[in-house]
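Predicted model and sequence below, questions to follow.
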Amino acid sequence: MRCPFCAHDDSQVKDSRPTEDNTAIRRRRQCESCGARFTTFERVQLREITVLKSGDKREPFDRAKIEQSVDLACRKRGIAQERLDQLVSGVQRQIETLGESEVQARAIGEMVMEGLRRLDAVAYIRFASVYRDFTEARDFEEFAGTVRDVGKP
């Protein structure tokens, strides 16, 4: 594993343990060149998945994009990081169990919205405002008016 500090190619694993939701392995590493310590995560990937975006554009599935979107929607909401990780892992599992090598970006967005709907009303509306491209305050009002029983399992 390449060191993020000095870019040396070799590091030594000092500690390994599963994450709290058992979807990844957390590894503490130490660079053999500069001695810096850093953490990596190893996750199972069942198959290579391509995301079909609008305009026939294709790109490889990137879990980090979902993590970033969820983090942004949930910013300052006081939601435990563990719950956000579970949401992202759940969406990734749904995508992988579809059995398809290509998935519509729209379908991924809907999966994320459903997860956020059950997690937090404000995060759900925040994500929807970007995902559904709200352009006026009226768009927010209409969507918020449809939100009922959000955050309840």
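Structure's in. What do you need? Model, not experiment: these values are computed from the prediction.

C-alpha only now, for contacts and for neighbours.
OK.

And the helices in the protein?
Counting by DSSP state H, the segments of the chain that form helices are 63-73, 81-97, 105-119, 121-131, 137-146.

quick one: the most centrally placed residue in the chain from Ala7, how far?
Central residue of the chain (Cα atoms, centre = their mean): Glu67, 2.6 Å from the mean position. According to Cα to Cα, to the nearest Å, Glu67 and Ala7 sit 25 Å apart.

likewise Val150?
The gap separating Val150 from Ala7 is 45 Å, by Cα to Cα.

So between those two, which is more surrounded?
The neighbour count for Val150 versus Ala7, taken as other Cα atoms under 10 Å, is higher for Val150 (15 against 12).

Show the contacting residues for that one.
Contacts for Val150 were tallied using Cα atoms under 8 Å, 6 or more residues apart in numbering; they are Arg117, Arg118, Leu119, Asp120, Ala121.

alright, now check it against this:
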Amino acid sequence: MRCPFCGHDDTQVKDSRPTEDNSAIRRRRSCPECGSRFTTFERVQIRDLVVIKKDGGRSPFDRDKVLKSLRIALRKRPVDDEQIERIVNGIHRRLESMGENEVPSKFIGELVMEVLMDLDKVAYVRYASVYRNFREAKDFEDFLGKMVVPRLD
């Protein structure tokens, strides 16, 4: 595998182990050319998923986009990276198990919203504000008004 730091073609695997949820193999690699170390993940890919965007365009599913959006929504929240990885793996598996090669972006967004609603309400609202394109404070107010939050009296 090519070194991401110097571009050398021949790196060495120093350690290899399954991830916590056994959905991937984590490999620590070292570059003999520049001495840098980096991590790669090997995952099973059942099918090539294509995302159908709002404008009708199509692009390959990119799990890293889901990962990045979750990390942004969960920034400074009590959720660790391992848990975020498991969430992304779960979403990816769910999409693959649908049996469809093409998935609307709206469906992916709703899956993420569903997971965040159960996991962390603050992250849920953060994600919703971008996903649903909130433009003003009233949008937040309307959205929060629709959330069912138990009252502590």
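That came through fine. Owing to the predicted nature of the structure, the values given are computational and were not obtained by experimental measurement.

care to give me the TM-score?
TM-score for the superposed chains, counting by TM-score structural alignment, normalised by the length of structure 1: 0.93, backed by 150 aligned residues with a Cα RMSD of 1.3 Å.

Take the helices of structure 1 and lay them out in CSV including distance to Gln12 of structure 1.
Below are the helices of structure 1 laid out as CSV (distance: least, Cα to Cα, whole Å):
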stretch, distance to Gln12 of structure 1
helix 63-73, 25
helix 81-97, 26
helix 105-119, 36
helix 121-131, 39
helix 137-146, 50
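
Of all these, which one comes closest to Asp21 of structure 1?
The minimum distance between Asp21 of structure 1 and the helices of structure 1 falls on helix 81-97, with 6.8 Å, by Cα to Cα.

Where does that closest one end up in structure 2?
Alignment of helix 81-97 of structure 1 against structure 2: residues 81-97, by TM-score structural alignment.

For the matching stretch, buried residues please.
Within stretch 81-97 of structure 2, the residues scored as buried using 16 or more other Cα atoms under 10 Å are Ile84, Glu85, Arg86, Ile87, Val88, Asn89, Ile91, His92, Leu95, Glu96.

Taking those together, which two end up most distant?
Ile84 and Glu96 (18.4 Å).

Tell me which of the helices of structure 1 approaches Leu52 of structure 1 most closely.
helix 105-119 (5.7 Å).

okay, the angle between the closest one and helix 81-97?
Helix 105-119 of structure 1 runs at 140 degrees relative to helix 81-97, counting by axes from the mean of the first three to the mean of the last three Cα atoms, to 10 degrees.

Tell me roughly how far helix 105-119 of structure 1 lies from structure 2 on average.
By mean Cα distance after the TM-score superposition for structure 1, the fitted helix 105-119 of structure 1 averages 0.4 Å away from its aligned residues in structure 2.

Remind me what that helix packs against, helices and strands.
For helix 105-119 of structure 1, the packing partners by 3 or more Cα pairs under 8 Å, 6 or more residues apart in numbering; DSSP states H and E come out as helix 81-97, helix 121-131.

Pull the distance from that helix to the chain's centre.
11 Å (Cα atoms, centre = their mean, to the nearest Å).

about what we covered before: the helices of structure 1: which one's closest to Leu46 of structure 1?
With Cα to Cα as the measure, helix 81-97 is the member of those nearest Leu46 of structure 1 (6.6 Å).

So which elements touch that closest one?
Using 3+ Cα pairs under 8 Å, 6+ apart, helix 81-97 of structure 1 sits against helix 63-73, helix 105-119.

Repeat the analysis, applying 7 Å as the threshold.
Judged by 3 or more Cα pairs under 7 Å, 6 or more residues apart in numbering; DSSP states H and E, the packing partners of helix 81-97 of structure 1 are helix 105-119.

All set now, cheers.
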